[in-house]
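Novice: okay, predicted coordinates and the sequence, questions at the end:
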Amino acid sequence: MLSLPLLTGFGTGLSLIAAIGAQNAFVLRQGLRRQHVWAVVLVCAVSDAVLIFAGIAGLGFLVSAAPWILSAARIGGALFLLTYAVFAAKRALHPATMSVEEGASGPSRGPVILTTLALTWLNPHVYLDTVVLLGSVASAQGDPGRWKFGVGAVLASIIWFGALGFGARLLHGFFAKPLSWRILDAAVAVVMLVIAALLIIPLF
């Protein structure tokens, strides 16, 4: 029988993870291109699990007590997102000839994993959502409820990223057209720019 803390963790985690962001946009793009999807999904899910359980264990207090950590993450994350936005915009304006079937000729696994790690760990919102927010909600569940809450949140992360990465192939027909990739890259560039701006503005 499923426990209430586990269901609460699943629902809370899913509501935070499913928000539109740089990480989700990247997972979707890799899923559409069918490039190293297993690696991307695994990195995202494992990273979320580490952060969620770190928050439940009490790391959220450290992040809250040291605002400079988030400030440094904001700057680093914004610079990375701006760089990624430039490349996405370049692909939208000057697309290479590529379809879904040709996606296997893309970047090797190493750069893709590094990009996934950067989009995850350089995003200060991930610390606020997983470490601080989920950690705080989990603490209200008591023991051992908070750990069941964490398991529920981790399950939500695994299911979401798996569905996003592997479910993207259902859009195969639409993204068989080069114009569709230009639209996607343009949307990704806008999302990255907006998130980068939102990261930097609070520092001024």
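Specialist: Looks like it arrived, so ask away.
Novice: CA atoms for contacts and neighbours, from now on please.
Specialist: Will do.
Novice: mind giving me the packing neighbours of the longest helix belonging to the chain?
Specialist: Longest helix in the chain, counting residues (DSSP state H): helix 67-93. Applying 3 or more Cα pairs under 8 Å, 6 or more residues apart in numbering; DSSP states H and E, we find helix 67-93 packed against helix 109-121, helix 124-126, helix 178-200.
Novice: centroid residue for the protein?
Specialist: In the chain, the residue lying closest to the centroid (Cα atoms, centre = their mean) is Q23, at 2.9 Å.
Novice: below is structure B, check it against A:
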Amino acid sequence: MTHTAALALASGLGFGLSLIIAIGAQNAFLLRQGLLREHVLPVVAVCSVSDVILIAAGVGGLGSLLDAAPWLVDVMRIGGAVFLLVYAALAARRALRPSAMAAEEARSGTSLWPVVTTAMALTWLNPHVYLDTLVLLGSVAATHGDDRWWFGAGAMTGSIVWFTALGYGARLLRPVFARPVAWRVLDALIAVVMVAIAATLLHGL
């Protein structure tokens, strides 16, 4: 590996982490699954593989497709906002009604697919993901010329490390969440985050 390739790899790692560490719908969902110790590996896999695909597409220059079809971004904004608002309503319901939270956990604990499909929806229905990976990250990667794929590899590595650490590291917070009130606070915060993201999506129309 050349010096410039190593620099591009490190830059991609730092840039990728800066994009995904911020509190968002995807991270909030993964944190909750990690605390529940429920289907953590599949959710980590969905988030990581999705990011790898999107980063590769961004480095490959597919961000130009969004420039050619701006209406597609608007469609994604509306669809993503609707989904986030529905998820926010469910989180708010759990926060306000502990009985609803207990019933929902009992149902969700029996099936993998609702968890996986939710993780996929929170990833692929969020227009910010496309803007961050296809447009922003792709543009920065292009500045590294022939080493842009090293930059992409660094960003991919950052995503995999972050999602794995968040999903499996969440269990360290289990003592805090031994009290039901802590779960209610977490769900309230998740509801606020989802509504705030949905509002930013609709504001951009």
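Specialist: Perfect, thanks for sending it. Computed from a predicted structure; not experimentally measured.
Novice: switch the helices and strands packed on helix 67-93 of the first structure over to TSV; also include mean neighbour count and distance to R74 of the first structure.
Specialist: Supplementary listing: those in TSV, determined by neighbours: other Cα atoms under 10 Å; distance: least, Cα to Cα, whole Å:
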stretch	mean neighbour count	distance to R74 of the first structure
helix 109-121	17	11
helix 124-126	20	6
helix 178-200	19	5
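Novice: quick one: closest of those helices to L2 of the first structure.
Specialist: L2 of the first structure lies closest to helix 124-126 among those, at 26.8 Å (Cα to Cα).
Novice: and the contacts of the closest one?
Specialist: With Cα atoms under 8 Å, 6 or more residues apart in numbering as the test, helix 124-126 of the first structure has contacts from L70, A73, R74, G77, T120, L199.
Novice: which position in the second structure pairs with the residue nearest to the centre of the first structure?
Specialist: Counting by TM-score structural alignment, Q23 of the first structure lines up with Q26 in the second structure.
Novice: list of residues touching the helix or strand that that match is a member of?
Specialist: For Q26 of the second structure, the host element (DSSP states H and E) is helix 25-36. Applying Cα under 8 Å, 6+ apart, the set of residues contacting helix 25-36 of the second structure from outside is 21, 39-40, 43-44, 47, 84, 119, 122-123, 163, 166-171, 173-174, 177, 190, 193-194, 197.
Novice: how close does the helix or strand following it sit to the first structure?
Specialist: Counting by DSSP H and E, the element after helix 25-36 of the second structure in chain order, helix or strand, is helix 40-59. With mean Cα distance after the TM-score superposition for the first structure, helix 40-59 of the second structure departs from the first structure by a mean of 0.4 Å once superposed.
Novice: show me what the following helix or strand past helix 40-59 of the second structure packs onto, helices and strands only.
Specialist: Downstream of helix 40-59 of the second structure, the next assigned helix or strand under DSSP H and E is helix 63-68. Packed against helix 63-68 of the second structure, as judged by 3+ Cα pairs under 8 Å, 6+ apart, are no other helices or strands.
Novice: hang on, the earlier thing: mean shift of the helix holding Q26 of the second structure relative to the first structure?
Specialist: Mean deviation of helix 25-36 of the second structure relative to the first structure after superposition (mean Cα distance after the TM-score superposition for the first structure): 0.4 Å.
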